[in-house]
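In: generate a structure from the sequence data that follows.
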Amino acid sequence: MTTLEAGSATPTLATRFARLFLVTGTGGRYPPLLTAVLLLPLLVLLLFSFLYPVGRMLVGSLFDPSFTLHNYARIFIEPLYLKILLRTLWIAFAATVGAFLLGYPVAYGMARAGGRLVFWIAGCVLIPLWTSVLVRSYAWIILLQRKGVINDILIEAGIIEQPLKLIYTEGTVILAMTHVLMPIMILPIYGALRSIPKELPQAAANLGAGAFTTFLKVILPLSLPGVFAGTLMTFILALGFYVTPALVGGPETLMMATLIGQQTTVLLDWPFAGALATFLLAVTLALTFMFRRVLSTFGGFDNV
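Out: Here you go, the predicted structure:
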């Protein structure tokens, strides 16, 4: 072996660096060290913004100051807290269903629209999403309060004589949450609908299927991954919603997030607030796991 061949056989510093950071491994995957470097900022952010606060909250709920399960026992002993949990689940479910029923036609129209129309529809979806939740919630107060826009129109039209109670009700909370969360439902469905090849509905029409049959047999099944993704995100966000229920809801529509806020800011009972938050997190994770198990029965939705 010549000196040149021996030198070429010895990996240089640049070659070792390339193997560690630049060259992809088997199957196009990155080397472990490069993968770790790329994931490090996300892991640090996850540690300090989620794991550390949740850990402190869990420790505070279990040690008050010594180890105790009293804070968690209160959730099951006093019927009020389970009632609030069931109300939270119901309102989150109703808002998710409403967002789907109103959002799917919008996503379908965006997917089928062409030219400038799709940009106008997308603007109507994205501008509310970019607007503060606080602003959108106050808009509902202006519309629905006793001297609001809707009551003034009904009184001036002679339909009613006294203002209706349109705000601080369960229906108002569901309506406002549906409006706020609807863009979260629309965007995944729109992405799924856009990925459907145009030839498939045309082939169904050529085979004699009508518009409704084509939608039911072709378009809707192929858009289910987007439906499931939007439904899951909307439902999880609705479980922890705070601003909108606190503004447009009342004592009869108290939800878990509002209850936790009262425990921390009004009653200053941080251990019990930590127990409520941990319990809500556990319920959310359990429902998410059950939802994914249901999706697995359909098959083909592993990435949802």
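In: can we go C-alpha only for contacts and neighbour counts from here?
Out: OK.
In: regarding the residue most central in space within the chain, what is its secondary structure?
Out: Central residue of the chain (CA atoms, centre = their mean): M233, 2.7 Å from the mean position. With DSSP: H, G, I helix; E, B strand; the rest coil as the basis, M233 sits in helix.
In: V133 versus that one, what's the distance?
Out: 16 Å (CA to CA, to the nearest Å).
In: about what we covered before: contacts only, for the residue nearest to the centre of the chain.
Out: 184-185 (CA atoms under 8 Å, 6 or more residues apart in numbering).
In: how about 7 Å then?
Out: By CA atoms under 7 Å, 6 or more residues apart in numbering, no residues touch M233.
In: now the strands for this protein?
Out: Secondary structure of the chain, counting by DSSP state E: no strands present.
In: which residue, other than its chain neighbours, is closest to A204?
Out: Spatially, and ignoring its direct neighbours in sequence, A204 is nearest to T214 (6.1 Å; CA to CA, 6 or more residues apart in numbering).
In: no, scratch that, I was asking about L89
Out: In space, L89 is closest to L239, 6.7 Å off (CA to CA, 6+ apart).
In: so the one you found touches I91, yeah?
Out: No - using CA atoms under 7 Å, L239 makes no contact with I91, being 8.2 Å away.
In: count the neighbours of the residue lying closest to V227 once chain neighbours are set aside for me.
Out: Here the nearest residue to V227 in space, its sequence neighbours aside, is I189; by CA to CA, 6+ apart that works out to 5.4 Å. Residues near I189, counting by other CA atoms under 10 Å, number 27.
In: also L175?
Out: L175 sits with 17 neighbouring residues when counted by other CA under 10 Å.
In: now do it against F17, distance only.
Out: 57 Å.
In: next, count neighbours for V218.
Out: 15.
In: run this one through as well so I can compare:
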Amino acid sequence: MSGNSVPGNTTVTEALAVSGADAGAGKKRGPRNWRPLLLLLPAFAIVSLFFLAPLFDVALRSVTDPQPGLQNYEWLFTTQANIAVVTRTFSTAFIVTIVCLLLAYPYAYLMTVVSDRTRNMLQLFIMLPLWTSILVRTLAWMVLLQDTGPINGILMAWFGIGPVPLIRTTFGVALGMSQVLLPFMVLPLYSAMAKIDKRLLPAASNLGANPITAFFTVYLPLSRPGIFAGGVTVFILGLGFYIIPALLGSSKEIMISALIQQQISVFLMWGQGTALGMFLLICTILILVIVSKLNKGQSLFPGVDKK
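Out: All right, here's what the predicted structure looks like:
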């Protein structure tokens, strides 16, 4: 009898095949149990009631009020004033995103190199504004930016300049929005930077790279997930701001959110207001898709690995 056979003239390969088939037959799954999914029904009902149903109603009103058709979207894209509002909204949100990035990047980096006690203090400083009402902070900016306020007082006393128009301008709106949205840029950046090995920059220097080259070729690409996450968050939140543009801006600085409120509450044009809302929603979804593609399939949320 050869070494590759077993009693009954059955080869080892055949025996393994039979045993594998028996094991596969033993692992055959029975009918799927759908009962655990029933636990999700209450959550699905709540989401449908408070999110999907209003969203469907808004989408329906945008094409049926005051009559069925696309006249509301035609009004949105053919009215010069609307185009100016949309352009102003996106440009202001972009400016705020850049300002927040320039301020948050060194702050987040500092949080990664200091001691734990100092880091906790820096986190407290960046979180403290979130515990204050946005209305209170906006009213404080109104006091600071007015023509007779402290900022213009310092400019006039120290530099002989002023009064400089700071309030009721795009600058004032962008400044107030940047102060409110800065934490939403710092936290994702810190989450991404905390994962970067601090030995990489010295290693790049030892290989002949100067500090600037090492930063742009090593550190900056590794912090890109935090830049994308913070930038998307700040930009999208900036598109929907209402209180700050309304209080720090003027009729010349009106943004989409204020235009929606005007169309619905003042003119009672629900179709045009909901069309503006759907346009803003679609733009937000497109931004998320585009940034996800630019991020090469990585998660937009640092610390959350994409499966």
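In: now do G300 of the first structure against G210 of the first structure, distance only.
Out: 27 Å.
In: between the two, who's got more neighbours?
Out: Taking neighbours as other CA under 10 Å, G300 of the first structure and G210 compare with G210 leading, 13 against 10.
In: quick one: residues contacting A59 of the second structure.
Out: 274, 278.
In: 10 Å instead?
Out: A59 of the second structure makes contacts with 53, 271, 274-275, 277-279, as judged by CA atoms under 10 Å, 6 or more residues apart in numbering.
In: which one is T88 of the first structure nearest to, not counting chain neighbours?
Out: M255 (5.2 Å).
In: sorry, slip of the keys, the one I care about is I160 of the first structure.
Out: L154 is the one closest to I160 of the first structure (CA to CA, 6+ apart), at 5.9 Å.
In: that neighbour: how many residues sit nearby?
Out: 15.
In: same check, this time on G230 of the first structure
Out: Residues within reach of G230 of the first structure, counting by other CA under 10 Å, total 26.
In: look up how far V118 of the first structure lies from the closest residue to it other than its chain neighbours.
Out: Of all residues not flanking G230 of the first structure in the chain, M185 sits nearest, at 4.4 Å (CA to CA, 6+ apart). Look at M185 of the first structure and V118 of the first structure: by CA to CA, they are 17 Å apart.
In: of those two, give the one with the bigger neighbour count.
Out: Neighbour totals were compared for M185 of the first structure and V118, and M185 leads with 29 against 15 (other CA under 10 Å).
In: before we move on, the earlier item: quick one, what contacts the residue nearest to A204 of the first structure?
Out: Under the criterion of CA under 10 Å, 6+ apart, the neighbours of T214 of the first structure are 200-205, 208, 220.
In: hmm, which two among those residues are most spread apart?
Out: G208 and L220 (17.9 Å; CA to CA).
In: more neighbours, these two?
Out: The residue with more neighbours, out of G208 of the first structure and L220, is L220; 14 against 10, by other CA under 10 Å.
In: wait, the more buried one sits on P201?
Out: No - with contact defined as CA atoms under 10 Å, L220 of the first structure and P201 do not form a contacting pair (11.1 Å).
In: related to what we said a few turns ago, next, count neighbours for the residue nearest to L89 of the first structure.
Out: 23.
In: distance of the residue nearest to G60 of the first structure when sequence neighbours are not counted relative to L80 of the first structure?
Out: What sits nearest to G60 of the first structure in space, not counting adjacent residues and going by CA to CA, 6+ apart, is P271, at 5.3 Å. P271 of the first structure sits 18 Å away from L80 of the first structure, going by CA to CA.
In: next: L46 of the first structure.
Out: L46 of the first structure is 33 Å from L80 of the first structure, by CA to CA.
In: now A275 of the first structure
Out: Taking CA to CA, one finds A275 of the first structure at 15 Å from L80 of the first structure.
In: one more: P188 of the first structure?
Out: Distance, P188 of the first structure to L80 of the first structure, using CA to CA: 36 Å.
In: more neighbours, the two?
Out: P188 (23 against 12).
In: A111 is in contact with that one, correct?
Out: No - counting by CA under 10 Å, A111 is not a contact partner of P188 of the first structure; they are 11.5 Å apart.
In: measure the nearest residue to A94 of the first structure once chain neighbours are set aside to W140 of the first structure for me?
Out: In space, and not counting its chain neighbours, A94 of the first structure is closest to I174: 6.6 Å by CA to CA, 6+ apart. Using CA to CA, I174 of the first structure is found at 12 Å from W140 of the first structure.
In: mind listing the shared neighbours of the two?
Out: Counting by CA under 10 Å, 6+ apart, the residues touching both I174 of the first structure and W140 are 244, 248.
In: which one's more surrounded, the two?
Out: Higher neighbour count among I174 of the first structure and W140: I174, with 26 against 21, using other CA under 10 Å.
In: count of neighbours near L224 of the first structure?
Out: 19.
In: er, G226 of the second structure actually
Out: Residues near G226 of the second structure, counting by other CA under 10 Å: 25.
In: contacts only, for it.
Out: 105, 185-193, 232, 299-303.
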